[in-house]
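Chemist: Sequence plus predicted model, see below.
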Amino acid sequence: MNREAVVVRTSTSALARWPEPPRPPVPDAVLAVVRAIHERYGEGITAAQLAAEVYVSQFHFSRVFTMAVGVSPGRFIRAVRLVAAKRLLLSSTLSIADIVCEVGYSSVGSFTSRFTATVGMTPTSYRALDVADRLVAVAPGFYRIPDGVGVLSPAAEDLGRLTLRAGFPGAGDADVFVGLFDEPVPHGEAVASTVVRGARSGDPISLEVPAGNWWVTVAARARGAFLASRSTVEVRPDAHSFLTLLLREPEVTDVPFAATVRTRPASVVSLRRTA
């Protein structure tokens, strides 16, 4: 199989005209808690404290929050703290101990253990390596896609092909990231990924990926806006899977994440235009 990502350029794009499907409203109490998490994660807040602040039992609060946001309040807090820590590691000269205090962990040891288990490297290694150049991040005020062009995937015997069409408003071009991860809220490395420059809404992006069930993250920079979407996909050996996603601007209730692409040399992305 040919190890490269292929973008088949189309002359028109129906996806550019598709309206975004309506999303169920988030309860006011959940929205207030999400905003409180983003504002106060450095204070060491807990899910139990947040439930008490909205005057409901912790069990009921957790159930309603999970239904509205997609993850438990505890997991949302951990995701916010981890992304904040990554941002500080990459953009500041603060010591690890200072970062621990900034993001609300109780000790350097507990932070280092959780960070290493979740990300796959220590905080010190994260800061020292070329992580900043390989980063995809979708979080309030922290939006990034990697600069590299090409498809990155591990050598594997059981490979399939995924073709994805990403729709976004307007008729302009965008830089599009497609990444497959082994967890719903990615924090480590992508299983496979590609970055395509100058893609148009609805262009099929096709790449080889290992067989398995994966969570797909798509992010795009388009005309000064940052758009994203997530889904799941099953890829079977020597088979072709298809997925269509409509991108939208991230919302405060989206679970934040910051992950990286692999460092194996990328093959060149090819572009073909059809009439």
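Modeler: All right, it came through fine. Only a predicted model underlies this, so the values are computations on that prediction, with no experimental measurement involved.
Chemist: going forward, measure contacts between C-alpha atoms and count neighbours the same way
Modeler: Fine.
Chemist: quick one, what contacts V218?
Modeler: V218 makes contacts with 166, 176-179, 228-230, 247, as judged by Cα atoms under 8 Å, 6 or more residues apart in numbering.
Chemist: L89 falls within a helix, correct?
Modeler: Yes - judged by DSSP: H, G, I helix; E, B strand; the rest coil, L89 forms part of a helix.
Chemist: another structure for you, compare them:
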Amino acid sequence: MEHLVQHAVTTIRERFWEPLSLDELARSAMVSKYYFLRVFTRVTGVTPGRFLCAVRIQEAKRLLMTTSLTVAEIAVRVGYSSTGSFTRRFTELVGLSPTHYRRLSLETPGEKREPARPEAASAAPPAPSAARCSGTVTGVLHTAGTVLSPVHVGAFDSAMLQGTPASWSSVTAPGRFTLTRVPAGTWYIHAVAQARPAGSAADTEPVPLTATAGPVRVKDDTARRIDITLSPPDWSRPPILSALMDLDPQPMAA
């Protein structure tokens, strides 16, 4: 039934600004909505509603970076009737407000930046828990291509790469990584980099590489070791939403 999910994902990507419902997506696949929901979630790792929201927010990020449209205009273009609802959702999933994301994305490389602080209270893990109970996640990153950027690795509370991580690190090349002070709990380890495919020419356009491991259970004062392999995302992967992974991470470190 994977082809039904792929058809639904194509529909979402092509008509994300429309009020697509679970019933409509299930009808187009000619299955019951309950069966469709189970299959879609198993294949993509998220529900159809969350996938749709991710596609909308990803398009909003693109418009913020490449156009002069106002936040209100962008909200309408990606399917939101309320600018306030759009701003709250964007801030929760990206980790920055739309205006803050636009300001950071438009700054020139090397320019001194104002420290960016997560603006969604729900996006960050509770500080008291992180201070009292935390562990360490270590592992090795693998890839077949030539990595052209730092590899950003973080512990997130969702299988979808969204919000702000509980702990993050950047490494200059595939190899060993360490995430320290990861709060006790269940996390997903996400990694992102830009790379040139193996065997391609030096002027080949870089492609994104991603990897996800989890759920990973972290206990107090313990270390977990995992191996993850970076690869180009396929059609079933929801878009990357966290600003930490597609902007220079230094402003997010504060």
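Modeler: The structure has been received and is ready for your questions. Everything numeric in this text was worked out from a predicted model, so none of it was measured.
Chemist: out of the contacts of V218 of structure 1, which ones does structure 2 keep as well?
Modeler: Using both residues aligned by TM-score structural alignment, their matches' Cα atoms under 8 Å, structure 2 keeps these contacts from those: 176-179, 228-230, 247.
Chemist: just to revisit the earlier point, out of the contacts of V218 of structure 1, who's nearest T263 of structure 1?
Modeler: G179 (13.7 Å; Cα to Cα).
Chemist: quick one: what's aligned to that closest one in structure 2?
Modeler: Using TM-score structural alignment, the partner of G179 of structure 1 in structure 2 is G154.
Chemist: per the alignment, A211 of structure 2 corresponds to what in structure 1?
Modeler: Match for A211 of structure 2 (TM-score structural alignment): S229.
Chemist: ok, that match touching E251?
Modeler: No - at 10.9 Å, S229 of structure 1 does not count as touching E251 under the criterion of Cα atoms under 8 Å.
Chemist: Neighbour count for those two, which is higher?
Modeler: For S229 of structure 1 and E251, the more surrounded residue by other Cα atoms under 10 Å is S229, and the numbers stand at 20 against 12.
Chemist: what about that one, distance to V103 of structure 1?
Modeler: Distance, S229 of structure 1 to V103 of structure 1, by Cα to Cα, to the nearest Å: 26 Å.
Chemist: Would you tell me what helix or strand the residue lying closest to D175 of structure 1 once chain neighbours are set aside is located in?
Modeler: Leaving aside its chain neighbours, D175 of structure 1 sits nearest to R197 (4.4 Å; criterion: Cα to Cα, 6 or more residues apart in numbering). Using DSSP states H and E, R197 of structure 1 maps to strand 192-200.
Chemist: list the buried ones in that strand?
Modeler: 192-197, 199-200 (16 or more other Cα atoms under 10 Å).
Chemist: List just the nearest of those residues to V151 of structure 1.
Modeler: Among the buried residues of strand 192-200 of structure 1, T194 lies closest to V151 of structure 1 (Cα to Cα), at 4.3 Å.
Chemist: Now for R50 of structure 2, how many residues are close by?
Modeler: Neighbours of R50 of structure 2 (other Cα under 10 Å): 14.
Chemist: sorry, that was for T217 of structure 1
Modeler: 23.
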